[in-house]
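**Student:** Sequence first, predicted coordinates after that:
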Amino acid sequence: MGELTDKIKGNVNEAVGKVKEQSADPATRDDGARQETRGKGEQLKGNLKGMLGDDI
């Protein structure tokens, strides 16, 4: 995947994770926190690809 794709996926996962964290169900809140963290990681990966090129 390219830089832009990783950044978009990261933004989507972060947004969905934040919504899930507002749930009354503790399991859904935990899943939301994990998804938000995964989104931040994807954004970081996209940023690194932007700096180093899409070859990583």
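**Tutor:** Nice, thanks for sending it over. Keep in mind the model is a prediction, meaning the values are calculated, not measured.
**Student:** Please count neighbours and contacts with C-alpha atoms only from this point.
**Tutor:** Fine.
**Student:** With adjacent residues omitted, what lies nearest to the residue nearest the centre of the chain?
**Tutor:** When Cα atoms, centre = their mean is applied to the chain, the residue found nearest the centroid is G39 (0.8 Å). Excluding its sequence neighbours, the residue lying closest to G39 (Cα to Cα, 6 or more residues apart in numbering) is G10, at 3.8 Å.
**Student:** got it, and Q22?
**Tutor:** R29 (6.7 Å).
**Student:** Please apply the same query to K49.
**Tutor:** Per Cα to Cα, 6+ apart, closest to K49 is E3, 5.5 Å.
**Student:** Put this next to the previous one:
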Amino acid sequence: MGQLKDTVKGIANEVAGNVKQAAGRATNDPAKVGEGVAQERKGEVQQGVGKIKGAVGNRV
């Protein structure tokens, strides 16, 4: 169950990060772009954690 939760949270953070980046570029706000990049990376890590949980869960 944790695998799915982490994966979904990761996808949501990636999408939100991409939206922030686009908004930052549209308004010429480098801080907002940076926030978006950080949130996107957080989402990628969360998805990775979900994949690890899935792999470990399948082996137990």
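**Tutor:** Thanks, I have it. Values in this document were obtained by computation on a predicted structure and should not be read as measured data.
**Student:** TM between them?
**Tutor:** Here the TM-score for the pair of chains, by TM-score structural alignment, normalised by the length of the first structure, is 0.89; 53 aligned residues with a Cα RMSD of 1.1 Å.
**Student:** Tell me the residue in the second structure aligned with the residue nearest to the centre of the first structure.
**Tutor:** The alignment partner of G39 of the first structure in the second structure, by TM-score structural alignment, is G43.
**Student:** residues in contact with its match?
**Tutor:** 9-14 (Cα atoms under 8 Å, 6 or more residues apart in numbering).
**Student:** ok, of the residues you listed, which one's closest to I52 of the second structure?
**Tutor:** Using Cα to Cα, G10 comes nearest to I52 of the second structure of these, at 13.2 Å.
**Student:** neighbours of the closest one, just the number please.
**Tutor:** By other Cα atoms under 10 Å, 24 other residues sit near G10 of the second structure.
**Student:** Helix or strand: which one has the match of G39 of the first structure?
**Tutor:** Using DSSP states H and E, G43 of the second structure sits within helix 30-59.
**Student:** Check which residues of that helix are buried.
**Tutor:** Applying a neighbour-count criterion of 16 or more other Cα atoms under 10 Å, one finds 32-33, 35-51, 53 buried in helix 30-59 of the second structure.
**Student:** Sounds good, over and out.
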